[in-house]
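Asks: got a sequence here, can you model it:
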Amino acid sequence: MAASRYWFAALALMAGLVAPTLADDLPTFTITFTADGTIDPPRIEVPAGRFKLVLINQSKDPVEFESLPLRKEKVLGPGVKSFVVLSISRPAEYPFFDDFHQDARGTLVVLPNP
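Replies: Sure, this is the predicted structure:
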C-alpha cells in the first residue's frame, strides 16, 4: 500500500514537470504592450486550435490583457513578460484590450485550419 502512494506521488511530480514543456511546443504569438500605451500588433492572426500568446509589458505601468469573449485576463507589472495558453476551435474575431488603458485595443483573428 505504501509503495502505491510513492508511485502516485512520482507520477504527479512527473506530470507537473511535463506541463511546462507542453506549452513550449505550441504555436506561439507575441503581443506587446508598448511604452506609449498601444498594443503591437493591434491585429494578430492565429490558427484554430491550441496556441500560446506571449504577453510583454514594455511600459512603466501595469497592464492587463483582457478579452471578454475569450474569458481571459492577465495582469502584468511594468517590464514583465508572461503568457496565456488558449484553445479556440471556432474561427472568428475576438477583441481584447488593456483594462488599465481603455484606448489600447486589439483583435485576435482565429483562422480556420487548412
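Asks: only C-alpha atoms for contact and neighbour calcs from this point on.
Replies: OK.
Asks: and the helices in the chain?
Replies: 2-24 (DSSP state H).
Asks: my read: residue 79 touches residue 55, true?
Replies: No: taking contacts as Cα atoms under 8 Å, residue 79 lies outside contact range of residue 55: 10.5 Å.
Asks: looking at these two, which one has more neighbours?
Replies: Remark: of residue 79 and residue 55, residue 55 carries more neighbours, 22 against 16, as counted by other Cα atoms under 10 Å.
Asks: which other residues reach the longest strand seen in the chain?
Replies: Using DSSP state E to define each element, the chain has its longest strand at strand 101-111. Identification of contacts with strand 101-111 by Cα atoms under 8 Å, 6 or more residues apart in numbering yields 37-39, 41-48, 63, 88, 90-98.
Asks: this one as well, want them side by side:
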Amino acid sequence: MMRLAAALVLIGVFGAGAALAEAPAEPVTVALTLKDHRFTPDRVSVPAGRTIRIELANRDAALEEFDSDDLHVEKDVTPLGKASFTVGPLKPGAYSFMGELHADTASGVLTATAP
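Replies: Just a heads-up that it's a prediction; the model follows:
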C-alpha cells in the first residue's frame, strides 16, 4: 500500500511539473499611441511564436480603426479612447498595420523575429 501511495505522489509531482512546463506564456504587450493620425511607435519588434497583446491609445479627437490584413484584425478605437486586443502567435515575418480612416499617415509594421 505504501508503494502505491508513493507512486501516486510521484505521478502527481511529475504530472504537475509537466502541466506547468506546458502552460502558455503570457502575451507580449505592445503599447501603441495614435496622435495626429500617426502611430507611435510605427515600427515594433516582437518575438515570434508568442501571442501579442496590443494596447492602443487614441490621442486624436477622431475615431480610428486599427486595421491589418496581415494580422487578421480590425478594431475601432474611439476618439481619445483606448482599445486592446490580441493577435498571434505569429510566425517570423513583417506584418503591416494602418489606421483605416487615415491610411495616408497612420501606418506601421510589426516584425516578429525568431528567438
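Asks: just the buried members of the contacts of strand 101-111 of the first structure?
Replies: Using 16 or more other Cα atoms under 10 Å as the burial test, the contacts of strand 101-111 of the first structure include 37-39, 41-43, 46-48, 63, 88, 95-98 as buried.
Asks: what is the nearest of these to residue 29 of the first structure?
Replies: Using Cα to Cα, residue 46 comes nearest to residue 29 of the first structure of these, at 7.7 Å.
Asks: list the residues that contact residue 50 of the first structure.
Replies: Shown in contact with residue 50 of the first structure (Cα under 8 Å, 6+ apart): 26, 27, 85, 86, 87, 88.
Asks: how about CSV for these, with distance to residue 73 of the first structure added?
Replies: Below are the contacts of residue 50 of the first structure laid out as CSV (distance: Cα to Cα, whole Å):
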residue, distance to residue 73 of the first structure
26, 20
27, 20
85, 11
86, 11
87, 15
88, 15
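Asks: could you list which of those residues belong to strands?
Replies: Per DSSP E, the subset of the contacts of residue 50 of the first structure in strands is 85, 86, 87, 88.
Asks: if I look at the nearest residue to the last one once chain neighbours are set aside, how far off is residue 87 of the first structure?
Replies: What that stands for is residue 88 of the first structure. Nearest non-adjacent residue to residue 88 of the first structure, counting by Cα to Cα, 6 or more residues apart in numbering: residue 49, 5.1 Å away. Per Cα to Cα, to the nearest Å, residue 49 of the first structure is found 5 Å from residue 87 of the first structure.
Asks: and the two? Which one has more around it.
Replies: Ranked by neighbour count (other Cα under 10 Å), residue 49 of the first structure and residue 87 place residue 49 first, with 17 against 11.
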